[in-house]
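In: build the 3D model from these lines:
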Amino acid sequence: MVASLMPGARAVLRRITDLGGTASFDEVQQYFANHPISPITKAKMRGTLTSIKAVQRRVAPTGASRLLQRNERARFYHIDRALVEGLRRAFVLADARPDLLRGEPAARVT
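Out: The predicted structure is shown next:
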């Protein structure tokens, strides 16, 4: 699923994971508002978060629980603890092998 996300959505998911799996909308929005590498405007942040849900509906098994859970009243986003650990491993792998996220063949080692 991580590979299916657009880079902005992947960065947001990673930020929430880095924060332990729970973050407020304002925390995430403020972090990316002036981000030096991948800024996300306030107007695009909600769409970025929604795209995570859309990708999961497309690639997850039928009946899978939501990866990113929202409490709209409190404006908090939460990822279950067991999923946070799996996402951390996925992001470590992505750092080591960025070609896996871009769908490009790995460079041959000779």
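
In: going forward, measure contacts and count neighbours with C-alpha atoms only.
Out: OK.

In: so where does the closest residue to F91 other than its chain neighbours fall, helix or strand?
Out: Once flanking residues are discounted, F91 sits nearest to R14: 7.4 Å by Cα to Cα, 6 or more residues apart in numbering. R14 is located in helix 7-18, with elements delineated by DSSP states H and E.

In: what comes up buried for that helix?
Out: Of the residues in helix 7-18, 8-17 count as buried by neighbour count, 16 or more other Cα atoms under 10 Å.

In: so which elements touch it?
Out: If contacts are counted by 3 or more Cα pairs under 8 Å, 6 or more residues apart in numbering; DSSP states H and E, helix 7-18 sits against helix 25-33, helix 42-59, helix 81-96.

In: one more, for comparison:
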Amino acid sequence: MRVTVGETIAIGPGKIALLEALDETGSITAAARSLDMSYRRAWLLIDELNRALKTPAVATAAGGAKGGGSALTESGRALVTLYRQIEDNALVACKPEIRQLMKLLAT
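Out: This next block holds a predicted model:
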């Protein structure tokens, strides 16, 4: 599922996966690495997502001697939970159509 605002994909599977990875690692760098993504790409996706929301999904702390860090905000956690619930509900509601669609794919 993707949610667009104008030409921008505000919320989509890649951004949700990035939020989940960030939640697990506590770091944009580590989250990006775990998804085989550059830090810059991850940072741009998070920045785009934060700008699309009323309140940011990710809070970041500047690096230093001990390094920085990032964490999901309450809004970020709610976003991931809601997104996954919508996915689960859609899967159940569309199960027959998904089966038909899968039959169209080459094996």
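
In: who touches the residue most central in space within structure 1 in this structure?
Out: The centroid of structure 1 falls nearest to L13 when counting by Cα atoms, centre = their mean (2.1 Å). Going by Cα atoms under 8 Å, 6 or more residues apart in numbering, L13 of structure 1 touches I52.

In: and it, what's its match in structure 2?
Out: Using TM-score structural alignment, the partner of L13 of structure 1 in structure 2 is L19.

In: measure its match to G12 of structure 2 for me?
Out: As judged by Cα to Cα, to the nearest Å, L19 of structure 2 and G12 of structure 2 stand 11 Å apart.

In: now R84 of structure 2
Out: Where G12 of structure 2 is concerned, R84 of structure 2 sits at a distance of 11 Å (Cα to Cα).

In: neighbours of the residue nearest to R15 of structure 1 when sequence neighbours are not counted, how many?
Out: Nearest residue to R15 of structure 1 in three dimensions, chain neighbours excluded: V28, at 7.3 Å (Cα to Cα, 6+ apart). If you count neighbours by other Cα atoms under 10 Å, V28 of structure 1 ends up with 21.

In: pretty sure V28 of structure 1 is touching I16, no?
Out: Yes: if you go by Cα atoms under 8 Å, V28 of structure 1 and I16 touch, sitting 7.4 Å apart.
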